[in-house]
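S.K.: Have a look at this fold, sequence not included:
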């Protein structure tokens, strides 16, 4: 609404006339259409008018309280929401003192606003043409939502800042000219600078000179909008020493898509690099020692094999002499020898014969390592059937039930794997001879990995597990010669063959309850070397 006035009357006189009673309806109409909260008081502080916007902001309308109690009456606090604002510091009160107060941020909390609201207030004194104070006007603006949003943003920024500053990674921001715009605490400690020393410096001030070329290449990728990860990248500390880092950087763009810089995360991997280098050195040293040890073992094995072969052949001559002369004794002097003498000669001949068999076993055992390994697909089931037929044909009078799993095929040397089955199934045949019905089984079960565990099981004499460590030793036997014949090299031979096939072998048994021998093939990366 426009206030009618005489063009000859100055503008100040219009403001003065609004405090006259006849003009107050016009004043209220103007204030009611305002988008701000407005209030008017006279020179004595009596409230003449307050519009609806001001009521909503303050929570209360007109009051007949004196100016000294305004703050308590409306519940006005400073922006910290805890400290009451004295009435004499209120903008309206100060305006009544003739002061042109600046805008003030305040907070009101009362029965209408139990949670409180933020607002901004500004008051100004109104005087007549002679300078006499007529009263004051107050304008209010609701800033609660704005303050809440700003507080939320500040809280988010504080959390982000806390997160960034407490991160155990270096954070580094640069502008489009590669000048530092931000670094966190961890990065400056990593490089030995202060924040002030790093600000505005370019990346090249902190990069090893040898890496400047590759750095420019990464910068070109950043300009094209591509992120990059720089592995094993060297940065230079303030003291001139270099550290190895892993840097992951991402380009930054403004709303129009223009490149404005980059943000990078920097990880110090110096200790990791040193540890990796130590591991490499240890591996190199270990490989050297293993190679030396392997060469020594191979040399020792060759020497032992040569010694065994030589000894075995050299022993044959005296054994032949013993056998020949004892035979002559039996043939030419039988009538002169009494029963005791004949028994002695027979014992000598039996011992010589057994010695010959042991020599053959030693030679056979040493040949296992000398035979070239020729690997093919071997049908172990067919080999087991062949061995079982061979055993049964040797003693047709025995009742033995063979259970052989079909379809067991694996990689290996057919000749050596047959030797394994001949020894294991031969032992099962031997140690079940006292059973009226013998049970011998060959099969496989899933192993811990992707391979199989093969086994030969019987219901024979078994063995005491307390002595299982003696099973695969040369000439080590768990039964006497009188109980079960043998030379004590069969299982040692089997173990050598299995080791040459990168596998393991072990036995389980119980006295009188039978035994099970299990083995794997191609399971171990480094099988133990076979020894004599």
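M.R.: Perfect, I can see it now. All values derive from a computational prediction rather than experimental measurement.
S.K.: drop to CA atoms for contacts and neighbour counts, all remaining ones
M.R.: Will do.
S.K.: quick one: contacts for residue 237?
M.R.: Neighbouring residues of residue 237 by C-alpha atoms under 8 Å, 6 or more residues apart in numbering: 190-193, 206, 243.
S.K.: In strands, which of those fall?
M.R.: residue 243 (DSSP state E).
S.K.: Report the buried members of the contacts of residue 237.
M.R.: For those, a burial check counting by 16 or more other C-alpha atoms under 10 Å picks out 190-192, 206, 243.
S.K.: Find the nearest non-adjacent residue to residue 492, please.
M.R.: What sits nearest to residue 492 in space, not counting adjacent residues and going by C-alpha to C-alpha, 6 or more residues apart in numbering, is residue 472, at 4.6 Å.
S.K.: whoops, residue 183 was the one
M.R.: Nearest to residue 183 is residue 172, by C-alpha to C-alpha, 6+ apart, at 4.7 Å.
S.K.: Against that first model, consider the following:
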């Protein structure tokens, strides 16, 4: 055992030494490769920027060609069509736009302003203003945006930085860049100018170029976001800074977000390029330590070597322990499998629902006692038979019974008719699912069979009873409708038959009073007056009875109602009929509900009219219409009533006060009850003699919430 330990330590030391030597030599090689890769990436990125600027130059050359091909200065529409055709947003995303700068003397500026005015483009304003020997005014700029009005008319020639590049482009006939400057829109950037001459062929001499120059096609390049907008991708491990060194100094053109001039130990590589009259220096900086992809492999190799050495030392010591644990685990798994198998067998055996296990051909491999009871056969007789053969009709979906494979973890359900061994047909509900396991297993599907015959029959009986009940309800509805029509006819007949004798009584009584006034004494005249009053009261009672009967028959129209406004109108009418009375009326604002406007107006007229009537003998009379929860309430401090007789209030012709005290027909509250019930609500009353009364009711729709005070 001791020798084994010494050998293990020796192997570990030798292995660590070899891994260290290999790591040092390979690390140096990978560092050199990483530096070469860094320089290559920098050179490639610099060339990519040059290629992008070359594409911008070609777009400006196209604008120059447009001017050379036209007999006169291109129109705004032609210029816009050319720029739209370039599709700057997709083809040249780093380019902010393309414009045309006219090279003008004072007389040429006046002609341009006159032409623009005659063309209907308005007054062409030059900025900055002032008289100068030469102008370089921006005439066209596309694409247009919110900042375009500040660009058109700007004299580029008035700025020394711009003029230097414009003169260089004029004298050389080539495209020139400006030094870094602030663009007209306020952003930092540079401008690119391409000269436009009056002739299609470029003049040879510098003097001829100055004489034949018409203007420049220019394009602004915004420094911020130039790399991302131009589609020039800077690698995550590489930072870039561009510096203009044309005049001997250093002017920053742009820098990527990760470039840090104060970073210590970072590798830096510079590339100098001369582009369109400017000399740019590209400073490339690594944002992290240089490393090639092989460094990670070396680290992994080193880690693996160390780990392998340690594992080799531990393997022998752990083999015996591992074998012991494997044997213990195998015993536990076998025991767990046996318990799981027993639970499944118990579930199959004692389940009240029939269960069958099917093979790939749909044959029954195993079944439970409940399935044997449903089929009327023994479990032994079921084994080996085709499950599909026990059904009356073929399956609508073959996969539902296992004859075809279906999607795993999906339960397929169906209702079918199963024929028992004794010929009885039973309604069963099937729930079939695939069983996960070995592809060579003889069991592939579990089907649960539930006998739902009694439930189906009960549902059929319920449906039959429902049809019978609907027929009875329809019959009773017809009988009720016929009874209502008969009652309506009876009411009109009674009112007509009763009114005829009443009119005779009233008419002959009036004739007696008028013709035999001198013959009849005072007592006779009083008798005749009582007869006429009784006839008039009987006629009013007939009208009230007919009015109450119409409440249940009229057309019902539900709509939103403003109960506060209705109550105010009813109180105003009561004050007009009895202007001498002083009653304190309080109505909550914002009371609303839904219902029939005519019926609800009748309801409020009866309740508020009763409150007005029964407070006639009360000093400091008060009436209130408020809401408490879902209830509307009409309160008064009038005569009130005995709570013992509250049940009579809503019956027709029931009175709790004498007629000589308070007038009325006794049908108002009965009408109120019918209106509330027709709206699906309820009504109740409470009161005490001499202490007022409160009537509360609800409608079908609950009232709106009470507004905060």
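M.R.: Nice, I can see it. What you see is a predicted model; the values in this text were computed from it and never measured.
S.K.: follow-up on the earlier one: would TSV of the buried ones among the contacts of residue 237 of the first structure with distance to residue 506 of the first structure be doable?
M.R.: Below are these laid out as TSV (distance: C-alpha to C-alpha, whole Å):
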residue	distance to residue 506 of the first structure
190	56
191	58
192	61
206	62
243	52
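S.K.: quick one: which of those residues is nearest residue 476 of the first structure?
M.R.: residue 243 (60.8 Å; C-alpha to C-alpha).
S.K.: Next up, the contacts around that closest one.
M.R.: Here residue 243 of the first structure is in contact with 234-237, 268-270 (C-alpha under 8 Å, 6+ apart).
S.K.: List just the nearest of the residues you listed to residue 292 of the first structure.
M.R.: For the contacts of residue 243 of the first structure, the nearest to residue 292 of the first structure is residue 270 (32.8 Å; C-alpha to C-alpha).
S.K.: Distance of the closest one relative to residue 439 of the first structure?
M.R.: Residue 270 of the first structure sits 65 Å away from residue 439 of the first structure, going by C-alpha to C-alpha, to the nearest Å.
S.K.: do residue 95 of the first structure as well
M.R.: Counting by C-alpha to C-alpha - residue 95 of the first structure and residue 439 of the first structure are separated by 116 Å.
S.K.: now swap in residue 334 of the first structure and tell me
M.R.: Distance from residue 334 of the first structure to residue 439 of the first structure, by C-alpha to C-alpha: 47 Å.
S.K.: ok, the two, which is more surrounded?
M.R.: More crowded of residue 334 of the first structure and residue 439, by other C-alpha atoms under 10 Å: residue 439, with 19 against 14.
S.K.: Now that one: which helix or strand?
M.R.: strand 438-446 (DSSP states H and E).
S.K.: Kindly report the same for residue 215 of the first structure.
M.R.: Element membership of residue 215 of the first structure [criterion: DSSP H and E] is helix 212-223.
S.K.: what's the mean distance for that helix versus the second structure?
M.R.: Its aligned residues in the second structure lie a mean 5.1 Å from helix 212-223 of the first structure after superposition (mean C-alpha distance after the TM-score superposition for the first structure).
S.K.: does the alignment partner in the second structure of residue 398 of the first structure count as helix, strand or coil?
M.R.: Aligned by TM-score structural alignment, residue 398 of the first structure pairs with residue 581 of the second structure. Three-state assignment for residue 581 of the second structure (DSSP: H, G, I helix; E, B strand; the rest coil): coil.
S.K.: For residue 581 of the second structure, which non-adjacent residue is closest in space?
M.R.: Leaving aside its sequence neighbours, residue 581 of the second structure sits nearest to residue 575 (C-alpha to C-alpha, 6+ apart; 7.4 Å).
S.K.: give me the element the residue nearest the centre of the first structure is part of.
M.R.: For the first structure, the residue sitting closest to the mean C-alpha position, by C-alpha atoms, centre = their mean, is residue 272 at 15.1 Å. Using DSSP H and E, residue 272 of the first structure sits in helix 270-332.
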